[in-house]
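**Student:** model the following, please.
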Amino acid sequence: MGRKILNRVIYVLPIIGVICFVVLVIYGYSKGIFHSVQSLQAFIKQFGEYAVFIFIFLQMVQVIVPILPGGISTVVGMLMFGNVQGLVYSYIGLIIGEIIVYWLARYYGKSFARLILTKKRYLTFEKMLDRPEKGIKKLMIVTLLVPFAPDDLVCLVAGLADLPFKEYMKILLVFKLWSVATYGYAILFLFNRFLIQ
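**Tutor:** As a prediction, the model looks like this:
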């Protein structure tokens, strides 16, 4: 019974995240927060020295339970702290999250995957598990290189496959930065083009 409720909560969280993001945009426009990058940064930075730690923590959680659509939280960090610093903070949070996902998958196995994935994504997940170690490595590299590919799902697969943690970390540390930077700058471009005048 408890697991069913938790599954529903995890399934509904991304939808709530999108709604919250839309509300935030509307609120931002009404208050002038989104009129410039400077006004948005000033608004978020009022939370002081804890803003960086809160952001990194949210990015970490984002990997396990996707609250916002991929890339949006990274852009928020870029707008808050500047492009380079925002990417670095986002990268740190996401790497920590991916490490946690790997070990949760190792420890709890498929039951953890069932808990956080929809039925459709779980079926995709099971198909990926059939690959040998080299296949998992290649798949992980490709999904990290291609923007908006399901790299979080592949990291979950790596936790259950025979891919050693050392190999997993090598691939993750090298290619995750490219992934974060690519979709971060792509969404930032769209944000600047269509939302901020």
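**Student:** contacts and neighbour counts: CA atoms only from here.
**Tutor:** OK.
**Student:** now stretch 9-26: buried residues?
**Tutor:** Judged by neighbour count using 16 or more other CA atoms under 10 Å, the buried positions of stretch 9-26 are 10-11, 14, 21.
**Student:** over to stretch 82-98?
**Tutor:** 83, 86-98.
**Student:** just stretch 141-158 next, same as before
**Tutor:** 141-145, 147, 151-158.
**Student:** start and end of that stretch, how far apart?
**Tutor:** Stretch 141-158 has its terminal residues 12 Å apart, counting by CA to CA, to the nearest Å.
**Student:** and stretch 156-170, by the same measure?
**Tutor:** 16 Å.
**Student:** hmm, who's touching that stretch?
**Tutor:** Residues outside stretch 156-170 that contact it (CA atoms under 8 Å, 6 or more residues apart in numbering) are 101-106, 109-110, 113, 125, 128-129, 132-133, 136-137.
**Student:** in contact with the residue lying closest to residue 175 once chain neighbours are set aside: list those residues for me.
**Tutor:** Among residues not flanking residue 175 along the chain, residue 144 sits closest, at 5.8 Å (CA to CA, 6 or more residues apart in numbering). When contacts are counted by CA under 8 Å, 6+ apart, residue 144 touches 151, 175-176, 178-179.
**Student:** go with 6 Å
**Tutor:** The neighbourhood of residue 144, defined by CA atoms under 6 Å, 6 or more residues apart in numbering, consists of 151, 175-176, 179.
**Student:** likewise residue 109?
**Tutor:** By CA under 6 Å, 6+ apart, the contact set of residue 109 is empty.
**Student:** tell me the spacing between it and residue 96.
**Tutor:** The spacing between residue 109 and residue 96, counted by CA to CA, is 19 Å.
**Student:** thinking again about what came up before, same list (the contacts of residue 144) but as JSON lines, adding distance to residue 197 and secondary structure.
**Tutor:** Formatted as JSON lines, the contacts of residue 144 follow (distance: CA to CA, whole Å; DSSP: H, G, I helix; E, B strand; the rest coil):
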{"residue": "151", "distance to residue 197": "33", "secondary structure": "helix"}
{"residue": "175", "distance to residue 197": "33", "secondary structure": "helix"}
{"residue": "176", "distance to residue 197": "31", "secondary structure": "helix"}
{"residue": "179", "distance to residue 197": "27", "secondary structure": "helix"}
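**Student:** alongside the first, I'd like the structure of this one:
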Amino acid sequence: MKSSTGIFKKYQKPIVQTISILGIILMILMAFFIANSGFFANPARVQEWIAGFGSVAPLLFLAITFIQVVIPVLPGNVSTVVGVMLFDIGLGSFLNIVGIFLGSLANFLLARRFGRGFAGYFVKSATYDKYIGWVNKGKRFERFFVISMVFPGFPDDFICLVAGLTKLSLKKFIIYFLLCKPVTLFFYTLVPLYGMHYLYDLIW
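**Tutor:** Here you go, the predicted model:
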């Protein structure tokens, strides 16, 4: 009788592809909603409408953020900006941090469980080849991991997958992530958000 791990390995590629397609559709629908909601004209009204759904709205967004990290279909700063737009800076930032942390933790654990083949499904081969070499660099990878969590321009989601293939302990992964990511995530969310507001005011 085949184990659940063996069955997952056999079907993991179509599973990943299916979830990716669903994620893309979901993100398109979210972008369409934002574009037609009149948020920039009256953000308080849109936030009030979202609040009418009670706890369902933040839980749904948390789930979307988690999926976006595990199955990346858009740059991460897109979903983080949407979170702050819909739930304000306080709750939006909290949901972003929790969702991204849980997704990154899932990436780490999934890569550690299923290996390089699993990690390779989520990025282009050029990106895979560029970063997979860090797997055997020990302490150097730890320093690189911290840098990638602090500065923009790195494929954070994939690097968390790579981290799961290294000897980096789960405890260190959690500590490094929670020390580095929240503050920078907050900063990288506010800059695009205020930039979008500026462009809207400039155009309209």
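**Student:** nearest to residue 41 of structure 1, of the contacts of residue 144 of structure 1?
**Tutor:** Of all the contacts of residue 144 of structure 1, residue 41 of structure 1 sits closest to residue 179, with 23.7 Å by CA to CA.
**Student:** corresponding residue for that closest one in structure 2?
**Tutor:** Using TM-score structural alignment, the equivalent of residue 179 of structure 1 in structure 2 is residue 184.
**Student:** relative to structure 1, what is the average displacement of stretch 17-28 of structure 2?
**Tutor:** Comparing stretch 17-28 of structure 2 with its match in structure 1 after superposition yields a mean distance of 5.3 Å (mean CA distance after the TM-score superposition for structure 1).
**Student:** could you find the closest non-adjacent residue to residue 58 of structure 2?
**Tutor:** In this structure, residue 58 of structure 2 finds its nearest non-sequential neighbour in residue 95, 7.3 Å apart by CA to CA, 6+ apart.
**Student:** now the counterpart of residue 61 of structure 1 in structure 2. Nearest residue, chain neighbours left out?
**Tutor:** Here residue 61 of structure 1 is matched to residue 67 in structure 2, going by TM-score structural alignment. Among residues not flanking residue 67 of structure 2 along the chain, residue 103 sits closest, at 6.8 Å (CA to CA, 6+ apart).
**Student:** try residue 43 of structure 1
**Tutor:** Of all residues not flanking residue 43 of structure 1 in the chain, residue 33 sits nearest, at 6.8 Å (CA to CA, 6+ apart).
**Student:** on that earlier part again, now the residue nearest to residue 58 of structure 2: which helix or strand?
**Tutor:** Per DSSP states H and E: residue 95 of structure 2 is located in helix 76-114.
**Student:** state the span of structure 1 onto which that helix is aligned.
**Tutor:** With TM-score structural alignment applied, helix 76-114 of structure 2 matches the range 70-108 in structure 1.
**Student:** mean per-residue distance, the host helix or strand of residue 173 of structure 1 to structure 2?
**Tutor:** Assigned by DSSP H and E, residue 173 of structure 1 falls within helix 165-194. Here helix 165-194 of structure 1, set against structure 2 after superposition, deviates by a mean of 1.1 Å using mean CA distance after the TM-score superposition for structure 1.
**Student:** between that helix and helix 72-81, how many degrees?
**Tutor:** 70 degrees (axes from the mean of the first three to the mean of the last three CA atoms, to 10 degrees).
**Student:** give me the angle between helix 165-194 of structure 1 and helix 83-108.
**Tutor:** 140 degrees.
**Student:** which parts of helix 165-194 of structure 1 are buried?
**Tutor:** For helix 165-194 of structure 1, burial by neighbour count (16+ other CA under 10 Å) applies to 168-169, 172, 175-185, 187-188.
**Student:** repeat for stretch 139-147 of structure 2
**Tutor:** Neighbour counts over stretch 139-147 of structure 2 (16+ other CA under 10 Å) mark 141-142, 145-146 as buried.
**Student:** picking up where we left off before, which position in structure 2 aligns with the residue nearest to residue 175 of structure 1?
**Tutor:** Checking TM-score structural alignment: residue 144 of structure 1 goes with residue 149.
**Student:** burial measure for residue 5 of structure 1, as a count.
**Tutor:** Neighbour count of residue 5 of structure 1, defined by other CA atoms under 10 Å: 10.
**Student:** picking up where we left off before, out of the contacts of stretch 156-170 of structure 1, which is nearest to residue 47 of structure 1?
**Tutor:** Nearest member of the contacts of stretch 156-170 of structure 1 to residue 47 of structure 1, counting by CA to CA, is residue 101, at 28.7 Å.
**Student:** now the closest residue to that closest one other than its chain neighbours: how far from residue 55 of structure 1?
**Tutor:** Distances taken as CA to CA, 6+ apart place residue 156 nearest to residue 101 of structure 1, at 6.0 Å, with adjacent residues excluded. Noted for residue 156 of structure 1: a distance of 22 Å to residue 55 of structure 1, by CA to CA.
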